[in-house]
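[1] Below is the structure, and that's it, no one-letter string:
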């Protein structure tokens, strides 16, 4: 299993979520975050904004779906044809195991399922 975390512009969030839903990946967690990238914030006139509002979305997918999901996010989150500074960043990490609380099922990267004894 692969976790995909994407930091995106707030105004692009609905488009990204709709694109993922349409592509068959409805399971997404989203929350607002603040931060800055390489550009070190934004300066408008005499005011510098160090922390810029973004949204963080993440999803867990099968390894064979990773590239497709990443491309779907990039296409939906990019500003214009070539993109712009501040469009965001995507991070990929392996997931060692996951647990479904309601059923007590543990899922391993191999796809193997195991019941957790409580």
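    Right, received. Where do you want to start? As the structure is a prediction and not an experimental result, all values here were calculated from the model.
[2] rest of the way, CA atoms for contacts and neighbours
    Fine.
[3] Helices of the chain, residue ranges please.
    Counting by DSSP state H, the chain has helices at residues 13-22, 66-77.
[4] just the angle between the longest one and helix 13-22, please?
    Put plainly, it is helix 66-77. Helix 66-77 runs at 140 degrees relative to helix 13-22, counting by axes from the mean of the first three to the mean of the last three CA atoms, to 10 degrees.
[5] buried ones in helix 66-77?
    With burial defined by 16 or more other CA atoms under 10 Å, the residues of helix 66-77 counted as buried are 66, 69, 70, 72, 73, 74, 75, 76, 77.
[6] Using a markdown table, please lay out those residues together with distance to residue 39.
    Formatted as a markdown table, those follow (distance: CA to CA, whole Å):
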| residue | distance to residue 39 |
| --- | --- |
| 66 | 28 |
| 69 | 26 |
| 70 | 23 |
| 72 | 25 |
| 73 | 22 |
| 74 | 19 |
| 75 | 22 |
| 76 | 22 |
| 77 | 18 |
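[7] take the one below as the second:
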């Protein structure tokens, strides 16, 4: 199992979510985050003072999938998240040693919720 963690622009989220749902991957965790990187800060004027904000808002998208499905998830994120400009974000793939369903105590890849239409079911 792998966890895909992506930091993306807000406007990229809905097309990514829609395509992942169509592919059979509805289970996502989304967090609104702020961070800094190569993207420059934005300078604004507020009550006569110049303020520079270096922390840019992003969406953190997380999902745990079977090893065979990782490339499908990454390709979908890259397809919809890429504008070609600084600040498009990053995607990380992390190993997941074990996973458990709290309700039943089941463990392993059986708990991953791929649905009909998922790349691994094809």
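    That came through fine. Just so it is clear, the model here is predicted, and its values are computed rather than measured.
[8] sorry, back to before: put together a markdown table for the helices of structure 1, with distance to residue 106 of structure 1 on each row.
    What follows is the helices of structure 1, written out as a markdown table (distance: least, CA to CA, whole Å):
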| stretch | distance to residue 106 of structure 1 |
| --- | --- |
| helix 13-22 | 25 |
| helix 66-77 | 21 |
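[9] longest strand of structure 2?
    Criterion DSSP state E: the longest strand present in structure 2 is strand 56-65.
[10] ok, and what's touching that strand?
    1-10, 13, 27-36, 41, 96, 112 (CA atoms under 8 Å, 6 or more residues apart in numbering).
[11] Could you rerun that using 7 Å?
    Defining contact as CA atoms under 7 Å, 6 or more residues apart in numbering, one finds that strand 56-65 of structure 2 is touched by 1-10, 27-36, 112.
[12] next one: stretch 73-90 of structure 2
    6, 7, 8, 9, 12, 15, 16, 38, 39.
[13] Please name the nearest non-neighbouring residue to the fifth one.
    Okay, so that is residue 12 of structure 2. Nearest residue to residue 12 of structure 2, sequence neighbours excluded (CA to CA, 6 or more residues apart in numbering): residue 81, at 5.1 Å.
[14] can you tell me which residue in structure 1 aligns to the one you found?
    Counting by TM-score structural alignment, residue 81 of structure 2 corresponds to residue 77 in structure 1.
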